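> Sharing a sequence plus its predicted fold:
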Amino acid sequence: MNGDKLTLIGVPLHYGADRRGVEMGPSALRGAQLQARLQALGFDVRDAGDIAVPKAEEPAASGTNLKYLHEVAQVNRELCRAVDGALKEGRFPFVIGGDHSIAIGTIKGVRKHVRKLGVIWFDAHSDVNTERTTGSGNIHGMPLAVCLGYGHPNLLAVGGEENVVDPRNVVILGARSIDPGERNFLKSQGIRVFTMHEIDRFGMLQVMEETLRIVTDGTDGVHLSLDLDGMDPSEAPGVGTPVPGGLSYRESHFAMETIHERGCLVSAEIVEVNPMLDVGNKTASVAVGLVGSLFGERIL
């Protein structure tokens, strides 16, 4: 990343996941000393507080099978403005969630400033469902599709329909739970997906070299969307949709270290930390440790 000014933006949203607890993620990350960790690495950290989340009454949006569509879109519009504002001030936007639907607002805000954006999607899931393919109606399974230009008009309108990313510069890392409709979408878009099978087969060094080649090919910067369920549940138990067989502690740190070494990052977010499902705030602590590696912390 360029510069040493960083703005934390909290988004205590759970409506995209339709499961309570993840809205406490920003508080858990702050409680795990996220700001102090970044300041120790020499960053000027400004905590902008939390985006306001409206109270919802009914889960189903009228005329759709999407849960809390109005609320998710509203929060993402506010987040998009906050990210845009941080970048206008020359500060690195670091978003802490909240469920993964907040990636819509983050990426749309970044795209207002970065003409061609690469995206690393660290996740057990591919999050490319749409209203047509979703089995749950939960919007946290859709943000990458929206950022590629596919989804409900209310979500596409966040930050402008034109502010999308090129699928040729997107990599999904650590996937092991992909819906049938998502498989078809990923193949049609030509998105590179490193499943756990490929990570086991080739190792993290080769996977990260190829990941960084793809996301930096002709781009002006890279966004990291870090979902803690990308890690194995034994390492990060406090997530809403855990999937066995995920990335290890060291594999995850190695990924963060190699991203830092490339110096291409322009924005990042951490999502899906759910303290209600955690053990002694372990997942938030692991997340903060990954942030340390992402921003230059080393063993020696």
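Happy to help now that I have it.
> Could you use CA atoms for every contact and neighbour count after this?
OK.
> ok now do Gly25, which residues does it touch?
Contact analysis of Gly25 by CA atoms under 8 Å, 6 or more residues apart in numbering lists Pro12, Ile96, Gly97, Gly98, Val271, Glu272, Val273, Asn274, Pro275, Ala284.
> quick one: the third one from Asp166, how far?
With distances taken as CA to CA, to the nearest Å, Gly97 is found 24 Å from Asp166.
> Below is structure B, check it against A:
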Amino acid sequence: MKKISIIGVPMDLGQNRRGVDMGPSAIRYAGLEKRLKSLDLEVIDTGDIEISRDHGQIKKETNLKNLNEVIVTNDNLNNKVSEVISEGSFPLVLGGDHSIAIGTLAGAAKHYDNLGVIWYDAHGDLNTADTSPSGNIHGMPLAVSLGLGHEDLVNIGGYAPKIKPENIVIIGARSLDKGERELIKEKGIKVYTMHEVDKLGMSTVIKETLDYLSKKTEGVHLSLDLDGLDPEDCPGVGTPVMGGLSYRESHLAMEMLSDSGLITSAEFVEVNPILDEKNKTAEAAVGLIASLFGEKLL
């Protein structure tokens, strides 16, 4: 029986809009544990990572908001994810804003020589302090995991980089800053924008993604930002972008990832109940998680 460990990270410090700290609770309330147990899975809810509220002095002048707090929280998450993997369990992390991916990837990548990453998101999250228009760290976790950015973020877990650019696939991108576009081209990161998804179809996108990653990675981490989906399906997110992935094609993606057997860790982030409609976004998250773990109609 597959063992899954749920890890909540009620973090709202990587961005400006309050409410995303209630995301893990909203996903739990939408029936996550019951849904997973119905699939004959062993499910352990480990509770929430304590969120640092340390307002100590930042070592260097920086425009990064809540830097110390984000560092401490992600280091705690890194330790928890690594512990869960060491126990033979699948870490399922619930956010919280997307800055928590820094800790998730730090904890997961130390267990694999070449960790692949599927970044299912409207955004690239490839900014650094030099390129970020906002200074919000939730727009930086993929860059940080590549070893780019503030040294204290980059070195969470005691090593860097966590991942290689050739082991990343971004799916659903439709909002990229200038610095991110330049970095994608410089590093040769594989990206399926909405143009490619529409042109090829989700089935082809996922098949190509799996072919691309399976040849050179040991495990694959799925980082799914609910703003990757269209706001019509997931209104409860802090940075909605029109023209996104549909709930239906996202289900197909999760089912194909499930069938592949390649996903070794996952996180679902940026659910903000304050901005949501009757917990619609959290319920969508639970549906996608269930598909990732093998739920099928027949």
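Noted; the coordinates are in hand. From a predicted model like this one, the values you see are computed outputs, not experimental measurements.
> hang on, the earlier thing: closest one to Ala48 of the first structure out of the contacts of Gly25 of the first structure, please.
Ile96 (11.0 Å; CA to CA).
> And that closest one? What does it align with in the second structure?
Under the alignment by TM-score structural alignment, Ile96 of the first structure pairs with Leu94 in the second structure.
> doesn't its match fall inside a strand?
Yes. Looking at Leu94 of the second structure with DSSP: H, G, I helix; E, B strand; the rest coil, it is inside a strand.
> Tell me, how many residues neighbour the nearest residue to it once chain neighbours are set aside?
Leaving aside its sequence neighbours, Leu94 of the second structure sits nearest to Gly8 (CA to CA, 6 or more residues apart in numbering; 4.8 Å). Residues lying near Gly8 of the second structure (other CA atoms under 10 Å) number 26.
> Report the mean distance between whichever strand or helix holds Gly8 of the second structure and its aligned residues in the first structure.
Per DSSP states H and E, Gly8 of the second structure falls inside strand 3-9. Mean deviation of strand 3-9 of the second structure relative to the first structure after superposition (mean CA distance after the TM-score superposition for the first structure): 0.6 Å.
> and for that strand, what span of the first structure is it aligned with?
Under TM-score structural alignment, strand 3-9 of the second structure corresponds to residues 5-11 of the first structure.
> That stretch: how far from the chain's middle?
The chain centre lies 14 Å from the centre of stretch 5-11 of the first structure; the measure is CA atoms, centre = their mean, to the nearest Å.
> And the residue minimising distance to the centre of the first structure, how far from Ile299 of the first structure?
Nearest to the geometric centre of the first structure sits Ser225, at 2.7 Å (CA atoms, centre = their mean). Here the criterion is CA to CA. By it, Ser225 of the first structure lies 24 Å from Ile299 of the first structure.
> for Glu71 of the first structure, same thing?
Remark: distance between Glu71 of the first structure and Ile299 of the first structure (CA to CA) = 42 Å.
> Compare those two and say which is more crowded by neighbours.
When Glu71 of the first structure and Ile299 are compared for neighbours, Glu71 comes out ahead with 19 against 4, by other CA under 10 Å.
> What's the more buried one aligned with over in the second structure?
Match for Glu71 of the first structure (TM-score structural alignment): Glu69.
> In space, what's closest to that match - neighbours in sequence excluded?
Using CA to CA, 6+ apart and skipping residues adjacent in sequence, the residue nearest Glu69 of the second structure is Ser52, 5.0 Å away.
> show me the contacts for the one you found.
Applying CA under 8 Å, 6+ apart to Ser52 of the second structure gives the contacts Glu69, Val70, Val72, Thr73.
> thinking the second one is in contact with Asp12, fair?
No. Val70 of the second structure is not in contact with Asp12 according to CA atoms under 8 Å; the separation is 9.4 Å.
> Which helix or which strand is home to Met254 of the second structure?
Using DSSP H and E, Met254 of the second structure maps to helix 247-260.
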